[in-house]
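Colleague: the following block contains a protein sequence and its predicted model.
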Amino acid sequence: MNAKKIAGEKAADYVKDGMTVGLGTGSTVYWTILKLGERVKQGLELRGVPTSERTRQLAEQLGIPLVPLAEAEPLDLTIDGADEISDELDLIKGGGGALFREKMVALASKRLLIVADESKRVQRLGAFPLPVEVVPFAWEVTARRIERLGCHPRLRLADKGTFLTDNGNFILDCDCGLIAEPAVLNRKLKELTGVVDTGLFIGMADTVIIGASEGAKTVERQCGTDA
């Protein structure tokens, strides 16, 4: 069975009647949203806060009621995916380009639940290029400043030119090597004028559900053990 589907559907069990839920972006949380759409048709009451236009469109198609983040804080729960998950449950996100909205919604939530397949688990972050959202104005200057921190940025492209986030910004995919101190790198990047935010989600994930062919495994930050 599809490991992403296993993890995504398992996460939907955490959503209870009357909750306000952040709806993440990506190929694993897609299955969560589909399952929530089924449960809404069966009578589940919830309000969703989408983290991207793509997620908004999917939720609307499924009949999931949506509310703007500004009217929803604090959210009960956000369910989202990740590109890498370290042993400390720190994350790299942003492969889909929605990192800024994902971080805004996650920070407004009482709990962040991450869903992924086994391939996303790593001992140390950094094999996956770190997405950094930057303003388009003089992005080359920002890229040079990022390079001085020991990372090698590459402008993300799309079929019709430069990739644009839902906020109208650019993404620099940065090869930083294995990251020894993710919190330090995140702080240094965010101090650079021109950087909107980074794909480093440090100390934010409360629960991680890892899907595998034989089932789902849950890791909780507070106990640090597998269940």
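Modeller: Looks like it arrived, so ask away.
Colleague: use CA for all of it now, contacts and neighbours both
Modeller: OK.
Colleague: any idea how far Lys217 is from the closest residue to Arg101 other than its chain neighbours?
Modeller: When the adjacent residues along the chain are set aside, Arg101 lies closest to Thr51, with 5.2 Å between them (Cα to Cα, 6 or more residues apart in numbering). According to Cα to Cα, to the nearest Å, Thr51 stands 25 Å off from Lys217.
Colleague: ok, now which ones touch the residue nearest to Arg101?
Modeller: Residues near Thr51 by Cα atoms under 8 Å, 6 or more residues apart in numbering: Gly22, Leu23, Gly24, Thr25, Ala98, Arg101, Glu102, Val105.
Colleague: which of those fall in strands?
Modeller: Of those, the ones assigned to strands by DSSP state E are Gly22, Leu23.
Colleague: Asp166: which of the contacts of Thr51 is nearest?
Modeller: Closest approach to Asp166 among the contacts of Thr51 (Cα to Cα): Ala98, at 7.2 Å.
Colleague: how near is the closest one to Val184?
Modeller: For Ala98, the distance to Val184 - Cα to Cα - is 22 Å.
Colleague: alright, now check it against this:
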Amino acid sequence: MDQQTYEKKMVGEKAAEYIKDGMIVGLGTGSTVAFTTKKLADRIKAENLSIQAVSTSHATSKLAESLGISLLDLNDVQKIDLTIDGCDEFDPELNGIKGGGGALLFEKIVAQASDRNIWVADASKAVNQLGAFPLPVEVLRFGWRHMFRAMEEKGLHPKLRMNGEEPFLTDSKNYILDCHAKAIDDAKALAGWLNALPGVVENGLFINICDQVLAADHDKVKVINR
């Protein structure tokens, strides 16, 4: 196991300790949260816990169901007690970029429906300023080139995400434009500009959403609170 995978496993499994009996839990998407999901399944069996979950993607649903975790439709849930998710970057204020796995829309909806949000992150995810990781923007397929041009004129250097020779499709069958801004000076303003652009479904800037990050720090987990 390489160092990054070790860190993902360490923080992912640690996050499962925050889940208590009777909770409705949001399960994020990605390789780090996959360790959380597997550890949660082990805890449910070993401790006979009553846990129900809401998934943020088809991939997470498939994994959770294979492990015997009971899933609920978000529409049938009043609120989620705790959501555990990964991130692609987070800054000192715990704002972040998410969507590298393509699930930013469902992830943001679930996060907003949650009382508390914890992100799990290997050491590479901590940054002083957001933007080094390409910012995903989910857009409708209808007229996407017009959104592309608007982002290009804004200096965001967008690229259409591909899956082999075909455009990548989100779970909602939309496209993703990855914006290579390199540095984002005002994340809140940029998020507002993007969401005001007709055809943009959602952007990958998660602002004032995360409550706590469990970050890998060598061989231990560092807890960072907002």
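Modeller: That came through, no problem. Quantities reported herein were computed from a predicted structural model and do not represent experimental measurements.
Colleague: before we move on, the earlier item: which of the contacts of Thr51 of structure 1 are buried? Put it as a PyMOL command.
Modeller: Of the contacts of Thr51 of structure 1, the buried ones go into a single PyMOL selection, burial set by 16 or more other Cα atoms under 10 Å:
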select buried, resi 22+23+24+25+98+101+102+105
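Colleague: redo the contacts of Thr51 of structure 1 as TSV? Include distance to Val141 of structure 1.
Modeller: Conversion of these to TSV gives the following (distance: Cα to Cα, whole Å):
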residue	distance to Val141 of structure 1
Gly22	34
Leu23	34
Gly24	31
Thr25	29
Ala98	23
Arg101	24
Glu102	26
Val105	29
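Colleague: specify which member of the contacts of Thr51 of structure 1 is nearest to Leu172 of structure 1.
Modeller: Once Cα to Cα is applied, the member of these that ends up nearest Leu172 of structure 1 is Ala98, at 12.7 Å.
Colleague: how about that closest one, what's its match in structure 2?
Modeller: Under the alignment (TM-score structural alignment), Ala98 of structure 1 maps onto Ala103 of structure 2.
Colleague: tally up the residues packed near the residue nearest to its match when sequence neighbours are not counted, please.
Modeller: Nearest in space to Ala103 of structure 2, with sequence neighbours left out and distances taken as Cα to Cα, 6+ apart, is Ser57 at 6.2 Å. Using other Cα atoms under 10 Å, Ser57 of structure 2 has 22 neighbouring residues.
Colleague: what does Ser57 of structure 2 correspond to in structure 1?
Modeller: Match for Ser57 of structure 2 (TM-score structural alignment): Ser52.
Colleague: how much space separates its match from Glu88 of structure 1?
Modeller: The gap separating Ser52 of structure 1 from Glu88 of structure 1 is 26 Å, by Cα to Cα.
Colleague: same check on Pro153 of structure 1?
Modeller: Pro153 of structure 1 sits 25 Å away from Glu88 of structure 1, taking Cα to Cα as the criterion.
Colleague: more crowded one of the two?
Modeller: Using other Cα under 10 Å, the more surrounded residue of Pro153 of structure 1 and Glu88 is Pro153, with 23 against 14.
Colleague: before we move on, what SS does the more buried one have?
Modeller: State at Pro153 of structure 1, reduced to three classes by DSSP: H, G, I helix; E, B strand; the rest coil: strand.
Colleague: grab the nearest non-local neighbour of it.
Modeller: Using Cα to Cα, 6+ apart, the closest residue to Pro153 of structure 1 is Cys174 (4.1 Å).
Colleague: list the contacts for the counterpart of the one you found in structure 2?
Modeller: With TM-score structural alignment as the criterion, Cys174 of structure 1 lines up with Cys179 in structure 2. If you count contacts by Cα under 8 Å, 6+ apart, Cys179 of structure 2 has them with Pro134, Leu135, Pro136, Val137, Met151, Leu156, His157, Pro158, Lys159.
Colleague: for those, which ones persist in structure 1?
Modeller: Using both residues aligned by TM-score structural alignment, their matches' Cα atoms under 8 Å, structure 1 keeps these contacts from the contacts of Cys179 of structure 2: Pro134, Leu135, Pro136, Val137, Leu156, His157, Pro158, Lys159.
Colleague: reformat these as TSV; add distance to Asn75 of structure 2.
Modeller: Listed next are the kept ones among the contacts of Cys179 of structure 2 as TSV, based on distance: Cα to Cα, whole Å:
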residue	distance to Asn75 of structure 2
Pro134	31
Leu135	28
Pro136	26
Val137	24
Leu156	35
His157	36
Pro158	33
Lys159	33
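Colleague: chain neighbours aside, what residue packs nearest to Ala59 of structure 2?
Modeller: Thr29 (7.4 Å).
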